[in-house]
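> here is my input, please return the structure:
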Amino acid sequence: MSDAAAIALPASIRVFERGWLSSNNILLVDEDRSALVDTGYATHAAQTVALVQHALAGRTLDTIVNTHLHSDHCGGNAQLQSQWSCETLIPAASESAVREWDEARLTFRATGQTCERFAFTGTLAPGQRLKLGGFDWEVIGAPGHDPDSLMLYASEPRVLISADALWEHGFGVIFPELEGESGFAEQQAVLDAIAQRDVATVIPGHGAPFANVGAALERAYSRLAWLRADPARNAKNALKVLIVFKLLEVRALRFAALEAMLANAAVLHAAARQLAPESAWPALLRELTGELAKSGALVLREDGIEAPANAT
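Alright, predicted model coming up:
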């Protein structure tokens, strides 16, 4: 975790770059109010509160904005709401799922992840505008990675808060495609929408803010074309990402627990079905974890896997 400073951002915008278990947090402060865009994962929630407290230096947090409701972007909502009586704005398309706290629709159960229940006070939809950090932000729909996801764009500082729609080297897993729904076409449209705007700096959901937006878009278009050429690549990537995410949370997993995740978590189950018959899932897990071990993402044990000592 670091307070990203390599890219020159307006003084009213501060980025807390987090490890991959939590999304980045973007703190925007002006004379009228303070707001935090995305709140990280549940196991990092106390740290998120401490970071925000320190940065606000006695001011209250007035607003939480969630770009989307994957657990690594909204897992700190509940603790922040306990600390401050702040309004919370979520994507309008997720409103009923949060009101009913439908963990299946919210994907927490489907991905084997957790999120403490939180409330919301309002919603955001594409085309709306927000005043945050002294700037006017356009709300842009960003389906692809998540059907309900949003981005925020401010034309005056030419800053895009892209969530998981664009990273410096790619974008988030295209989850709808795992369950037979359209996602690749939507991701293409989102990249096109970014390309049509005058963006000088991107604040991604993961990784440091970056300025070479054209090069990042080229890499993203190339990766998307590669995934569309063979959708099994998206499924394989999804399983690897979700295995590493769970490992960052629990630090060690037995192969039996991984097999149980494939059986019981709907998103992992759907991804595994695209790659192999259920009888071959133990071998599939050995193959995937072996590849992750070679890349340094995890350490293989005889009976399971563990996180590397330096993993965050």
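
> only C-alpha atoms from now on, for both contacts and neighbour counts.
Fine.

> tell me where the longest strand sits in the chain.
Assignment by DSSP state E gives strand 135-141 as the longest strand of the chain.

> contacts for that one, please.
124-131, 148-156, 190 (CA atoms under 8 Å, 6 or more residues apart in numbering).

> now do it: distance to the chain's middle.
Averaging C-alpha positions (CA atoms, centre = their mean, to the nearest Å) puts strand 135-141 18 Å from its chain's average.

> ranges for the helices of the stretch 51-200 of the chain?
Applying DSSP state H, counting those that start in this stretch to the stretch 51-200 of the chain gives helices spanning 71-74, 77-83, 95-99, 184-195.

> following up with a second sequence; could you model it the same way so I can compare the two?
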Amino acid sequence: MGLIPPGVRVLERGWLSSNSVLLTGPDDTALIDSGYATHADQTLALVRTGLGGRPLDLLLNTHLHSDHCGGNALLRAALGCRVAIPAADAPKVAAWDEDTLSFRATGQQCPRFAFDATLAPGDSLVLGGLRWDVLAAPGHDPHALLFFCAAEGVLVAGDALWEDGFGVIFPELTGEPGFAEVGATLDLIAGLDARVVIPGHGAAFTDVAGALARARTRLDYLSADPLRNARNAVKVLLKFLLLERGEIALAELPALLASIPLVERVGREQLGMPTGELSRWAVEALVRAGAAAVDKDTLRDV
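Predicted coordinates for the structure are as follows:
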């Protein structure tokens, strides 16, 4: 894409792994987000190819969901890079507190990693020879960050803005505010002079106004009935499991969903469904959306 400057390379991935953004400048190199754990070897190979024999100086995360930081441990060990994470999450990572980190709650995996620095809204740093501002992007994740290069009009948005929406509004699933925060983040992005957005998933895009309009329509739809956000979360988390595993036996699905704390809680407290009913509903919803198929006694990814 012509608006992405030299030295900024988007490693576009599928939905199991987030995109990674490789930044190479005259005096430094950096990578934003590292994908999911099961793709870590692939991420390492892509980064090594992109670096062309140069070292990786710094690995940063927009937020600490497993599909954005699952390669942190391997990249740090293999490349010797420093790791910088959102400051608000630092105590949880330092203690590797699996009750407050999202990995256990969502039934996903992330190898334990260490970090060397923290990032907070208001910070400014040079990555790949360009200056980037660090901005708060709460909503999908309370401590998510944006990286904005004002000189080039490039916004690395993580899951705060995609071309057609944004990530699940997880805080609303645990009794915390999230809808208003998503709206405020969209307003913040609208006030930037962003000419190209690199999202956490999907291709980079230039129709920022159109993406914001679609995101606001989506937000209005979800916030009008919070159960819509809850249903969407269950579907997304089950789809993630399918992406990771390829297929799941239908007979095993109720017990699997019951073992995922967030899914079990949302199903019981918000949707009023025991896991057996929830699994039947989720299967039907994914099949109806064309995101899965039932083959005999197996739910498989499509």
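
> report the TM-score for the pair.
The TM-score (TM-score structural alignment, normalised by the length of structure 2) is 0.97; 302 aligned residues with a CA RMSD of 1.3 Å.

> re the thing from before, looking at the helices of the stretch 51-200 of structure 1, which is nearest to A50 of structure 1?
Closest of the helices of the stretch 51-200 of structure 1 to A50 of structure 1 is helix 77-83, at 9.7 Å (criterion: CA to CA).

> longest helix of structure 1, counting residues only.
As assigned by DSSP state H, the longest helix anywhere in structure 1 is helix 232-250.

> have a look at how far, on average, that one is from structure 2.
For helix 232-250 of structure 1, the mean deviation from structure 2 after alignment is 0.5 Å (mean CA distance after the TM-score superposition for structure 1).

> which positions in structure 2 sit opposite that helix in the alignment?
On structure 2, the counterpart of helix 232-250 of structure 1 by TM-score structural alignment is residues 227-245.

> any chance you could map the strands in the stretch 201-302 of structure 2?
Assigned by DSSP state E, counting those that start in this stretch, the strands in the stretch 201-302 of structure 2 fall at 247-249, 292-295, 298-301.

> mean neighbour count, those strands: which tops it?
strand 298-301 (a mean of 19; mean count of other CA atoms under 10 Å).

> which residues of structure 1 does stretch 80-89 of structure 2 align to?
Against structure 1, stretch 80-89 of structure 2 falls on residues 85-94 (TM-score structural alignment).

> mind listing what's buried in the matching stretch?
Buried residues in stretch 85-94 of structure 1, defined by neighbour count with 16 or more other CA atoms under 10 Å: 86-92, 94.

> check stretch 86-106 of structure 2 too.
Within stretch 86-106 of structure 2, the residues scored as buried using 16+ other CA under 10 Å are 86, 89-90, 93, 101-106.

> ditto for stretch 186-199 of structure 1
For stretch 186-199 of structure 1, burial by neighbour count (16+ other CA under 10 Å) applies to 186-191, 194, 198-199.

> returning to that earlier point: how about a markdown table for the helices of the stretch 51-200 of structure 1, with distance to H54 of structure 1 added?
A markdown table is the format used below for the helices of the stretch 51-200 of structure 1 (distance: least, CA to CA, whole Å):
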| stretch | distance to H54 of structure 1 |
| --- | --- |
| helix 71-74 | 20 |
| helix 77-83 | 13 |
| helix 95-99 | 29 |
| helix 184-195 | 33 |
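
> among those, which is nearest T63 of structure 1?
Per CA to CA, nearest to T63 of structure 1 of the helices of the stretch 51-200 of structure 1: helix 77-83, 9.5 Å.

> who are the packing partners of that closest one?
Counting contacts by 3 or more CA pairs under 8 Å, 6 or more residues apart in numbering; DSSP states H and E, helix 77-83 of structure 1 packs against helix 45-56.

> returning to what we had before: select, out of the strands of the stretch 201-302 of structure 2, the one closest to V236 of structure 2.
Across those, V236 of structure 2 has its closest neighbour in strand 292-295 (11.5 Å, CA to CA).

> so which elements touch that closest one?
Other helices and strands packing on strand 292-295 of structure 2, by 3+ CA pairs under 8 Å, 6+ apart, are helix 275-288, strand 298-301.

> could the buried residues of stretch 86-106 of structure 2 be laid out in CSV, adding distance to T38 of structure 2?
Output for the buried residues of stretch 86-106 of structure 2, formatted as CSV (distance: CA to CA, whole Å):
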residue, distance to T38 of structure 2
P86, 23
D89, 23
A90, 24
V93, 20
L101, 18
S102, 17
F103, 14
R104, 16
A105, 18
T106, 16
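
> end to end, how far does stretch 56-67 of structure 1 reach?
Start and end residues of stretch 56-67 of structure 1 are separated by 21 Å (CA to CA, to the nearest Å).

> matching residues in structure 2 for that stretch?
Counting by TM-score structural alignment, stretch 56-67 of structure 1 pairs with residues 51-62 of structure 2.

> return the set of buried residues in that stretch.
51, 56-62.

> setting aside sequence neighbours, what's the nearest residue to the counterpart of A220 of structure 1 in structure 2?
Matched by TM-score structural alignment, A220 of structure 1 corresponds to A215 in structure 2. In this structure, A215 of structure 2 finds its nearest non-sequential neighbour in G165, 4.5 Å apart by CA to CA, 6 or more residues apart in numbering.

> give me the neighbour count for that neighbour.
G165 of structure 2: 18 surrounding residues under other CA atoms under 10 Å.

> kindly report the same for the one 10 residues further on.
For G175 of structure 2, the tally of surrounding residues (other CA under 10 Å) stands at 8.

> need the counterpart of it in structure 1.
Checking TM-score structural alignment: G175 of structure 2 goes with G180.

> could you do G202 of structure 2 as well?
By TM-score structural alignment, G202 of structure 2 lines up with G207 in structure 1.

> dump the residue contacts of that match.
Going by CA under 8 Å, 6+ apart, G207 of structure 1 touches 17-18, 24, 167-168.
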